[in-house]
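Visitor: output the structure for:
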Amino acid sequence: MMNAAFVKKQRVTLAALFLLIIATFAVGMRLGDASIPFSRMLPTLFGQGSFKENFVLFDIRLPRLIITLLSGMALALSGSILQGITRNDLADPGVIGINSGAGLAISVFFLYVPIEEPGSFTYLIPLVGFAGALLTTLLIYLFAYSRGEGLQPVKLVLVGVGFAMALSGAMIVVISSADRMKVDFIAKWLAGNIWGTDWPFIWALLPWLVLLIPYTLYKANALNLLSLNESSAIGSGVAVNRERIVLLIVSVALAAAAVSVTGGIAFVGLMAPHIARALVGTRVQLFMPVSILMGGWLLLLADTVGRNLVDPDGIPAGIMIALIGGPYFLYLLLKK
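Guide: Purely as a prediction, here's the structure:
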């Protein structure tokens, strides 16, 4: 039975985050090279805008905002799962190398695989990223797992950071002899520049969230038990290894789907769960919905601010998040 005060606090927090997302959406739709006045926003949304207003809103601004929101939600949920199954507050798909594995696979695919159907590229990218991220995660898991002690949380982070550095180096080697235009794309991906800003990328990302968010919430009780020590989880009747592997695959799929259209963005999956737990407590049923909305809003805010901060191209969302997330990671590392 959940505490009524915490449930009430969760509902208030979710409502506040929902309003923040709407406000950030409105600002994001308003700002840019071709601005749309707030007085023209609702008429344009309901089909009463001019050709220019429709083009700017529906072809440029709205797809980018939706992609950014969905990706932030996916990264936050991925980080929440990782921190639960590894019992490590520093676990994040960007920090421990999952994003780098997806990035290397996407780079190799983009640079060297001929694509006959340009439209299929949109839907193949998340699958390619998932394959690369899954292979990387399995290797990290094997190196961090001990038969006698199970998964060692501190070792997981250290191994993951090592893999992230090694894979980033491998990516530089891969792109060093590639075509310059393609290298520019990979460089933007590495910086965390939101690039999948067309409607097809939304349809490519949305099914992953529609399937995996309800499944993760369904597994909330298992996650609560996995966040305890190994013996307590086994004593509660949880098939620890099976549940951990399944949830790890879910986490990898969410992270890979997100970074395949937003680039190499780290720290969203680190910060959002921490802030959510500080607001509503550590029970998964309470903090995970808050973490999902928090992650979406953080990335949306970072991209909106970064896009309009410096002319002409702005600052990539990945760099904006890293400016906050890097010091936050160091703070947690020293604290723990």
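Visitor: every contact and neighbour count from this point should use C-alpha atoms.
Guide: Will do.
Visitor: all helices of the stretch 1-150 of the chain, in order?
Guide: 4-30, 38-45, 51-54, 62-86, 98-112, 118-144 (DSSP state H, counting those that start in this stretch).
Visitor: which one of these is the most hemmed in?
Guide: Most buried of these by mean neighbour count (mean count of other C-alpha atoms under 10 Å) is helix 62-86; its value is a mean of 28.
Visitor: before we move on, the earlier item: relative to R307, which of the helices of the stretch 1-150 of the chain is closest?
Guide: Comparing the helices of the stretch 1-150 of the chain by their distance to R307 (C-alpha to C-alpha), the top pick is helix 4-30, with 9.2 Å.
Visitor: residue contacts, the residue lying closest to G129 once chain neighbours are set aside?
Guide: Leaving aside its sequence neighbours, G129 sits nearest to A102 (C-alpha to C-alpha, 6 or more residues apart in numbering; 4.1 Å). Contacts here follow C-alpha atoms under 8 Å, 6 or more residues apart in numbering; on that basis A102 touches 128-133, 256, 259-260.
Visitor: let's compare: structure for the following, please.
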Amino acid sequence: MTKRIKLTTWLVVLCVLMLVLAVINLNTGQMSISPSQIMNLIIGKGSYDSQLVIFDFRLPRITVTLVVGFALAIAGNVLQSTTQNPMADTSFLGINSGAGIAVMLFMALVKNQDANLFLLPTMALGGALLSTVLVFAFSYKKDTGITPNRLLLTGVALAGLYSSIMVLLTLKLSPENYQFVMNWLAGSIWGTSWEYIVMLLPWFIICTVFIFSKTRTLDTFNLGDDVAQSLGVNLKRERIVLIGAAVILAGVSVSISGGIGFIGLITPNLARRVIGFKHSQQLVLSGVLGSFFLLAADTVGKLISTTSEIPVGILVAIIGAPYFVYILMRTK
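Guide: Purely as a prediction, here's the structure:
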């Protein structure tokens, strides 16, 4: 009962903070819109310019940050639970870098990019899936299977390889496409229209519902492989389908938001510290924390500079990189 009250308290506080951040975010930019003007828009009395800025630009961006933050957080939670590695994250398992190569190939090879813009998220998802398969394939050994350390090191090594390939691919890009790719890799949220949100939502809903239906299975991973197998859990099958759902969720998200890392690293570890290891509660708190962190980073970036966009991924990395070092030092 205590944990349930504790979880509810956290969720209420985070939701209130996100509401405040959303109002600040809506009001921040080259065109300032006050809370009273926002209220007028809600009741249908706002000006056309204000309506255009809020409903066509700022509100879709806020929606993307909330959905992507939630998705990356629970994807990271699943990856950490299934691999039993507290340092597992989308950025360390090749998801971001694989999607990055796909984005660069799209910009370099597709000529009529505006007409094929929805092909970009599809290619990014394909790159993320292929990269993750390679990471797990190279991490596997017949005697020991996949160990957390080998998985992490393989992901880092392949990310370095992907970075080298991306440097070579930049030679094929025009200055405009090069700038777009660099912003994407830095985590600049670019898919800020309702069309991209509609494309993201079916994947988000299906994968999220599936992951939440597997909370008891995720709990058994905490008991160790031997105990889980003795309870009748098919570890190999469950691990594959859960990791697959997490990769699809993360791949679709980063294809729209750009290469944002560390959300899936920070939030599950914080949620475990606060709420414990029960996934029915841990996943909820992780997701809401992910939405909060990404919205906070986007709002801070807009407050720092209203004329030029600061990529959200950079601000998240400023917090995430030291936290990764902290976890690394505490991990045996």
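Visitor: TM-score them against each other, please.
Guide: For this chain pair, the superposition-based TM-score is 0.96 by TM-score structural alignment, normalised by the length of the second structure; 331 aligned residues with a C-alpha RMSD of 1.5 Å.
Visitor: any idea how far the residue nearest the centre of the second structure is from F293 of the second structure?
Guide: With distances taken as C-alpha atoms, centre = their mean, L72 lies nearest the centre of the second structure, 2.8 Å away. According to C-alpha to C-alpha, to the nearest Å, L72 of the second structure and F293 of the second structure sit 11 Å apart.
Visitor: overlap in contacts, those two.
Guide: Between them, L72 of the second structure and F293 share these contacting residues under C-alpha under 8 Å, 6+ apart: I263.
Visitor: on that earlier part again, next, format the helices of the stretch 1-150 of the first structure as TSV and append distance to Q285 of the first structure.
Guide: TSV is the format used below for the helices of the stretch 1-150 of the first structure (distance: least, C-alpha to C-alpha, whole Å):
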stretch	distance to Q285 of the first structure
helix 4-30	9
helix 38-45	35
helix 51-54	40
helix 62-86	12
helix 98-112	25
helix 118-144	26
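Visitor: so which of those comes closest to R244 of the first structure?
Guide: For these, the distance to R244 of the first structure is smallest for helix 62-86, at 5.9 Å, taking C-alpha to C-alpha.
Visitor: how big's the offset between that closest one and the second structure?
Guide: On superposition with the second structure, the average gap between helix 62-86 of the first structure and its aligned counterparts reaches 0.8 Å (mean C-alpha distance after the TM-score superposition for the first structure).
Visitor: what about the second structure, which of the contacts of A102 of the first structure hold up?
Guide: Retained in the second structure by both residues aligned by TM-score structural alignment, their matches' C-alpha atoms under 8 Å are the following of these: 128-133, 256, 259-260.
Visitor: check those and tell me the two furthest apart.
Guide: A131 and V259 (12.9 Å).
Visitor: can you show me the helices along the stretch 201-336 of the first structure?
Guide: Going by DSSP H, counting those that start in this stretch, the stretch 201-336 of the first structure shows helices at 220-226, 230-235, 240-262, 268-280, 284-309, 317-335.
Visitor: next, format those as JSON lines and append mean neighbour count.
Guide: Output for the helices of the stretch 201-336 of the first structure, formatted as JSON lines (neighbours: other C-alpha atoms under 10 Å):
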{"stretch": "helix 220-226", "mean neighbour count": "21"}
{"stretch": "helix 230-235", "mean neighbour count": "14"}
{"stretch": "helix 240-262", "mean neighbour count": "24"}
{"stretch": "helix 268-280", "mean neighbour count": "24"}
{"stretch": "helix 284-309", "mean neighbour count": "24"}
{"stretch": "helix 317-335", "mean neighbour count": "16"}
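Visitor: columns distance to V210 of the first structure on top of the ones you listed, output as JSON lines?
Guide: Output for these, formatted as JSON lines (distance: least, C-alpha to C-alpha, whole Å):
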{"stretch": "helix 220-226", "distance to V210 of the first structure": "16"}
{"stretch": "helix 230-235", "distance to V210 of the first structure": "28"}
{"stretch": "helix 240-262", "distance to V210 of the first structure": "11"}
{"stretch": "helix 268-280", "distance to V210 of the first structure": "18"}
{"stretch": "helix 284-309", "distance to V210 of the first structure": "13"}
{"stretch": "helix 317-335", "distance to V210 of the first structure": "24"}
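Visitor: closest one to L205 of the first structure among these?
Guide: So among the helices of the stretch 201-336 of the first structure, helix 240-262 is nearest, using C-alpha to C-alpha, at 6.1 Å.
Visitor: pull up the aligned stretch in the second structure for the closest one.
Guide: Under TM-score structural alignment, helix 240-262 of the first structure corresponds to residues 235-257 of the second structure.
Visitor: that stretch vs the first structure, mean deviation?
Guide: Its aligned residues in the first structure lie a mean 0.8 Å from stretch 235-257 of the second structure after superposition (mean C-alpha distance after the TM-score superposition for the first structure).
Visitor: what stretch of the second structure does stretch 274-286 of the first structure fall on?
Guide: Going by TM-score structural alignment: stretch 274-286 of the first structure matches residues 269-281.
Visitor: what of stretch 179-199 of the first structure?
Guide: Under the criterion TM-score structural alignment, stretch 179-199 of the first structure matches residues 174-194.
Visitor: buried ones in the matching stretch?
Guide: Using 16 or more other C-alpha atoms under 10 Å as the test for burial, stretch 174-194 of the second structure gives 177-178, 180-194.
Visitor: what residues does it touch?
Guide: The set of residues external to stretch 174-194 of the second structure that reach it, using C-alpha under 8 Å, 6+ apart, is 56-57, 60-61, 64-65, 100, 103-104, 107, 170, 197, 256-260, 309-314.
Visitor: need the contact list for E53 of the first structure.
Guide: By C-alpha under 8 Å, 6+ apart, the residues touching E53 of the first structure are 36, 44.
Visitor: 6 Å instead?
Guide: The contact partners of E53 of the first structure, by C-alpha atoms under 6 Å, 6 or more residues apart in numbering, come to none.
Visitor: just give me the match in the second structure for it.
Guide: In the second structure, E53 of the first structure lands on S50 (TM-score structural alignment).
Visitor: how much space between that match and P148 of the second structure?
Guide: 50 Å.
Visitor: cool, and M107 of the second structure?
Guide: Distance, M107 of the second structure to P148 of the second structure, by C-alpha to C-alpha: 34 Å.
Visitor: and N149 of the second structure, what's its match in the first structure?
Guide: Match for N149 of the second structure (TM-score structural alignment): V154.
Visitor: name the residues of whichever strand or helix holds its match that are buried.
Guide: In this assignment (DSSP states H and E), V154 of the first structure forms part of helix 153-175. The neighbour-count check on helix 153-175 of the first structure (16+ other C-alpha under 10 Å) flags 153-157, 159-164, 167-168, 171, 174-175 as buried.
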